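Q: Let me see the structure of the following:
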Amino acid sequence: MPANHAELLDAVERIAREAGEAIMRVYARGFTVEVKEDDSPLTEADKAAHEVIVAGLKALPEAIPILSEEDIEAFTGPNDEGQYWLVDPLDGTKEFIKRNDEFTVNIALIEHGKPVLGVVVAPALRRTYLAARGVGAFKIDAAGERTSIRAAGRPSPGTRWRVVGSRSHAGPDLAAWLATLGEHDLVPMGSSLKFCLVAEGQADVYPRLGPTCLWDTGAAQAVVEQAGGRVETLHGEALSYATPERHLNPHFVVWGHLP
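A: Here you go, the predicted structure:
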């Protein structure tokens, strides 16, 4: 990671907030919806946020390749130090279209296949999560107050698990997984906010047994890991970003405690 992690984190936070402002301008006045080749929705807000983020990252002192959901073809691969920016300009486009406010801007710095810095901005909720290796994990609330966050740890015996799940993706595999977990309460939530609830100790676990891409998870994974949690595949391996040419993630679970 570049030398001054705290300064870089602040710079990326500013870029993500600017992208959030661009999204909110579209959110306020209405928009049309396109459908991409993979049948996922695309709005003017996705494009506007992408342009803000790419311009901002390119203006930083260190030139690091950018992999954005909205311009995959422009990505040239990690640099010689194994670094690249991983960007989802608008995560939770379905939530954006539904106008339920549960959408985010995600920017992560990947280094040797691991997310070492991440910023998640939820512009409609006026909430930001950010973290970097060696710096810590933080939440900025609607009043602008920045506080350190920590995952809750393993629930006490006899305590119901607090589970957060996808608002737009559920199915029999998830139901079967939850049956093995034990007594639990399930709260639906959109976008990468599910990771962030685990990171700040408001949820214990987030199982994702449905499709996601690298850019959906990188930034929020950095927040979870720096807050003391973990993100791993169903085989117990850390979710990796070492092969960005393969965009799809395997199924994974976000835990609010270490093994």
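Q: rest of the way, CA atoms for contacts and neighbours
A: Noted.
Q: Gly144: helix or strand, and which one exactly?
A: Using DSSP states H and E, Gly144 is not contained in any helix or strand.
Q: Could you measure from it over to Glu232?
A: According to C-alpha to C-alpha, to the nearest Å, Gly144 stands 32 Å off from Glu232.
Q: Following up with a second sequence; could you model it the same way so I can compare the two?
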Amino acid sequence: MPTIPFDEVIALAREAGDAILAVYNGSDFDVEAKADESPLTAADRASHRVIEAGIRRLTPEIPLLSEEGRDIPYAERRAWDRFWLVDPLDGTKEFIKRNGEFTVNIALIEKGRPVWGVIVAPALDAIYVGMVGDRAWVQHAGGSRKALQVRAPAPGEGHAVVKSRSHPSGELAAFLDTIQVADSVPVGSSLKFCAVAEGRATLYPRFGPTMEWDTGAGQAIVEAAGGKVVLADGSREPLRYNKESLLNPYFLVGR
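A: Predicted coordinates for the structure are as follows:
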């Protein structure tokens, strides 16, 4: 099996982030609505073009599934043992709000599980990388790389819970009534996974809609940092990928 040029994929994610920032830091941008009513901007498209061209150049033998190129029939996808899973701009609502909490997500999926992921937050100048079974690290603003490690609450303390800035949920409120909560950590986009991987939060319960490209890179980083991403139905089964429906079930992220 060909060696994956992961360093070059990281550089590609950063290049896509630069393409997003060119729109973000420019004049006002138009916002369109996708078929599912979620927002779409020129930055989504620019990032997708960069990643698609780069991935096809670096690993032409590995198929690509991206939010902006999602219309690949399951009859074709089901034969994929290995593929790239990409969200060119995760957190478009945060992008539109100009709060900086948007990301580029690239994951490598093998046999339905994420094995590697990179998340770049271009406006925050942060990059997170995880190789499942090896290690996870973060680099802020050009500084040195720092190892990531999830944590559990100290005995007797409640969870520091990640909450979405843009997706409140009644089911989430009901779940939080069943656990001890010490603090809330409001974060947008896939940075919610990063907050758990960094140990800033101990739990990210998701009781709202997400798609596979929203979670693949984050799951790889959390698992590489010693955490888990499991279904919220009590089965404790890991979140899996390349399903016939690309919509994720509800899930929990933590140690």
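Q: how many neighbours does the counterpart of Leu60 of the first structure in the second structure have?
A: Using TM-score structural alignment, the equivalent of Leu60 of the first structure in the second structure is Leu58. Leu58 of the second structure: 15 surrounding residues under other C-alpha atoms under 10 Å.
Q: same thing with Val230 of the second structure?
A: Quick note: Val230 of the second structure (other C-alpha under 10 Å) scores 21 neighbours.
Q: May I have the residues that are in contact with it?
A: Arg236, Glu237, Pro238, Leu239, Phe251, Leu252, Val253 (C-alpha atoms under 8 Å, 6 or more residues apart in numbering).
Q: ditto for Val187 of the second structure
A: Glu101, Val162, Lys163, Ser164, Arg165.
Q: again, 10 Å this time
A: Listed by C-alpha atoms under 10 Å, 6 or more residues apart in numbering, the contact partners of Val187 of the second structure are Glu94, Glu101, Phe102, Val162, Lys163, Ser164, Arg165, Ser166, Phe193, Cys194, Ala195.
Q: Helix or strand: which one has the fourth one?
A: Assignment of secondary structure by DSSP H and E places Val162 of the second structure within strand 159-164.
Q: Could you report the separation of the most centrally placed residue in the first structure from Ala142 of the first structure?
A: Central residue of the first structure (C-alpha atoms, centre = their mean): Ala220, 3.4 Å from the mean position. Distance, Ala220 of the first structure to Ala142 of the first structure, by C-alpha to C-alpha: 19 Å.
Q: what does Gly229 of the first structure give?
A: Gly229 of the first structure sits 24 Å away from Ala142 of the first structure, going by C-alpha to C-alpha.
Q: Over to Ala3 of the first structure?
A: Ala3 of the first structure is 30 Å from Ala142 of the first structure, by C-alpha to C-alpha.
Q: Ala219 of the first structure now?
A: Distance of Ala219 of the first structure to Ala142 of the first structure, given as C-alpha to C-alpha: 20 Å.
Q: who touches the residue lying farthest from the centre of the second structure in this structure?
A: Distance to the chain centre peaks in the second structure at Gly156, reaching 30.6 Å (criterion: C-alpha atoms, centre = their mean). Shown in contact with Gly156 of the second structure (C-alpha under 10 Å, 6+ apart): Gln180.
Q: Need the three-state assignment for the aligned residue in the first structure for it.
A: Superposed on the first structure with TM-score structural alignment, Gly156 of the second structure falls opposite Gly158. Reduced to three states with DSSP: H, G, I helix; E, B strand; the rest coil, the structure at Gly158 of the first structure is coil.
Q: hey, where'd the strands end up in the stretch 51-200 of the second structure?
A: Assigned by DSSP state E, counting those that start in this stretch, the stretch 51-200 of the second structure shows strands spanning 64-66, 82-90, 103-110, 113-121, 126-131, 135-140, 146-147, 159-164, 181-187.
Q: elements contacting the third one?
A: What that stands for is strand 103-110 of the second structure. Judged by 3 or more C-alpha pairs under 10 Å, 6 or more residues apart in numbering; DSSP states H and E, strand 103-110 of the second structure is in contact with helix 6-24, helix 42-58, strand 64-66, strand 82-90, helix 92-97, strand 113-121, strand 126-131, helix 212-224.
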